[in-house]
Structure formats: C-alpha cells, structure tokens
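Chemist: model the following, please.
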Amino acid sequence: MNNERFEAGLEVRRAVLGADYVDNSIRNADDFTISLQHLVTEYCWGEVWTRPGLSKKARSMINIAMLTALNRPHELKLHLRGALRNGVTKDEIKEILLQTAIYCGVPAAVDSFRIAQEIFQSEDA
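Modeler: Predicted coordinates for the structure are as follows:
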C-alpha cells in the first residue's frame, strides 16, 4: 500500500462521502473486507479522484450517470450526497438523470429519480 496515495485518497473520500461514513467503513472492516477498503481508498480516491483533469463536481456528475447505468442504488445514494457537497445542484442532478433516461433506460432513471428525491428530502430535513 502506498501510504501517501492512501492518505490523499482518505482525505478526498472523507470530503466527498463524509468523514463519519468513511471512518465507519474502515473501522467496521474485518479481515475479509479491509483489503477492499484499502484498494478503494488508495486507487479510486487517491489515484483517480486526486487527478487535476476534472473537478470533483464533474467527477460527481459522471458518477451519478454511471451508477444509474449500472443500477447501483447503494453507491448512488452515497454519491448523490457527495455530489451535493461538491456543488452539484438539484437541477443539475435532474438533468443528469433525464439524460440517463435516454441512454440508460427509463426504468434506471425512474429508480435514480426516486433515490435522489429521498436524498434531497433527508438533506433538507
């Protein structure tokens, strides 16, 4: 494990997904899942999310579309919250999800709209 890349990834991961969520994920990892936590933190967050080519906002927008296409509701919930932290507006999320309806299918977009609405309601509460 590259400690410098892991630490950079941990910082970005906490900023986007929330420190409580990330710290709990790592703290609750066991012998079976800790390697995945290290992999995700070091490579996903430390190698890719720290690159200068795209803003965190743009990366969040791309993730919303990809997670809708892949039908990954748990990850979509996390990344919708992260997108809001990264400055993606509700209107931009709506437009992303409308775009996914055309290219990923209406059922995928309907589910993602439902999930986004739940997140918005919980964030507004």
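Chemist: only C-alpha atoms from now on, for both contacts and neighbour counts.
Modeler: Will do.
Chemist: run through the neighbouring helices and strands of the strand or helix carrying Ser35.
Modeler: Ser35 is located in helix 34-39, with elements delineated by DSSP states H and E. Other helices and strands packing on helix 34-39, by 3 or more C-alpha pairs under 8 Å, 6 or more residues apart in numbering; DSSP states H and E, are helix 19-27.
Chemist: if we can go back for a sec, quick one: buried residues of the helix holding Ser35?
Modeler: His38 (16 or more other C-alpha atoms under 10 Å).
Chemist: what's downstream of it, the next helix or strand?
Modeler: The first helix or strand that comes after helix 34-39 along the chain, using DSSP H and E, is helix 56-70.
Chemist: which residues sit against the helix or strand just after that next one?
Modeler: Downstream of helix 56-70, the first helix or strand assigned by DSSP H and E is helix 73-85. Residues from elsewhere that reach helix 73-85 (C-alpha atoms under 8 Å, 6 or more residues apart in numbering): 15-18, 57, 60-61, 63-64, 67-68, 90, 112, 115-116, 119.
Chemist: please give me the structure for this one as well, since I'd like to look at both together:
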Amino acid sequence: MLQLDRVVELYLLLPKYPRKLSVSELHQRLINRGPDFNVCRRTVERDLVDLMGSRHFGVVTDGAKPAGWYRDPQISVFSDHRSTNQPAPVGINPQPAAPELGCVRCAAEHRQAAAEPVPMRCAA
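Modeler: Below you'll find the model as predicted:
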C-alpha cells in the first residue's frame, strides 16, 4: 500500500463542515477500510497535519480537546462529487490556448489583455 492511498482514503473519510470527527474515530474508520490501512493513531495524526498544511484540500481542525477534523468546502479546491457517483463537471473553453501562449492561465490573461481597448496615439 502506498502512503498516498492511505492519505486519500483518510481525506475521503473526513466529513464536511459542520460535522467533525476525532482522530480516534478517523483511525478506527480507516482500519475498518481494510488491512492495508492498519496504521497507528499517530500516523493518522501526522497525515491529518500534512493534509491541513496543503492549500488544496481545505482540511481544518477546531483545536478542541479532542480535536475535531473536517473538510471545509469554502477552502478546498476539490468539490465532493463522490457522494453522487457523478463525474466532476469539466469546463469547456471555447477558445483553446494557442501553443505559443504557454499554459491555459497565461492564454486567458493574454486574451483578457487583448480584449481591453488600447489607447490610440496621435500620428501627427
């Protein structure tokens, strides 16, 4: 089993705010997922701290004793489409990025800048 598999499984076990789970509850649920996830409680704590340190996942603790852990959808860049068994919606860009513009973000900024009016200079 890869560490990544365990961390992803742990992330999927986290409830959305306002529900919360303690490390002990998350540890027990992770163990119940199968023998591949039989790790110590301290490893679960470390994994949660790692997830919380990432700016992408929106994992938060309330700091209480015992701490409650949850996913904050306001912070996370991932939406939860797992519960509906539907694929995540994919946005279609009507103007594909030109290869000379580099990444999609740069191409979008370039198109925005091109759409702004350019002040005319007097040719006289």
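Chemist: overall similarity of the pair, as a TM-score.
Modeler: Here the superposed chains carry a TM-score of 0.30, computed using TM-score structural alignment, normalised by the length of structure 2; 58 aligned residues with a C-alpha RMSD of 4.1 Å.
Chemist: just the buried members of the contacts of helix 73-85 of structure 1?
Modeler: By 16+ other C-alpha under 10 Å, the contacts of helix 73-85 of structure 1 give 16-18, 57, 60-61, 63-64, 67-68, 112, 115-116, 119 as buried.
Chemist: let me have these in CSV, extended by distance to Ala101 of structure 1.
Modeler: Shown next, in CSV, are those (distance: C-alpha to C-alpha, whole Å):
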residue, distance to Ala101 of structure 1
Val16, 25
Leu17, 25
Gly18, 28
Lys57, 21
Ser60, 18
Met61, 15
Asn63, 15
Ile64, 12
Leu67, 13
Thr68, 9
Ser112, 10
Ile115, 14
Ala116, 14
Ile119, 19
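Chemist: out of those residues, who's nearest Glu4 of structure 1?
Modeler: Glu4 of structure 1 lies nearest to Val16 out of these, by C-alpha to C-alpha, at 18.6 Å.
Chemist: pull the number of nearby residues for the closest residue to that closest one other than its chain neighbours.
Modeler: Spatial nearest neighbour of Val16 of structure 1, chain neighbours left out: Gly82 (4.6 Å); criterion: C-alpha to C-alpha, 6 or more residues apart in numbering. Around Gly82 of structure 1 there are 23 other residues, counting by other C-alpha atoms under 10 Å.
Chemist: pull up the gap between Gly82 of structure 1 and Glu75 of structure 1, please.
Modeler: 10 Å (C-alpha to C-alpha, to the nearest Å).
Chemist: and Leu67 of structure 1, by the same measure?
Modeler: Computed as C-alpha to C-alpha, the Leu67 of structure 1 to Glu75 of structure 1 distance reads 7 Å.
Chemist: buried set for stretch 8-27 of structure 1?
Modeler: Across stretch 8-27 of structure 1, burial judged by 16+ other C-alpha under 10 Å covers Ala8, Gly9, Leu10, Glu11, Val12, Arg13, Arg14, Val16, Leu17, Gly18, Val22, Ile26.
Chemist: and what of stretch 46-55 of structure 2?
Modeler: Within stretch 46-55 of structure 2, the residues that count as buried by 16+ other C-alpha under 10 Å are Asp47, Leu48, Leu51, Met52.
Chemist: spatially central, which residue of structure 1 would that be?
Modeler: By C-alpha atoms, centre = their mean, structure 1 has its centre lying nearest to His79, at 2.6 Å.
Chemist: host element of Ile31 of structure 2?
Modeler: Assessed by DSSP H and E, Ile31 of structure 2 sits inside helix 23-32.
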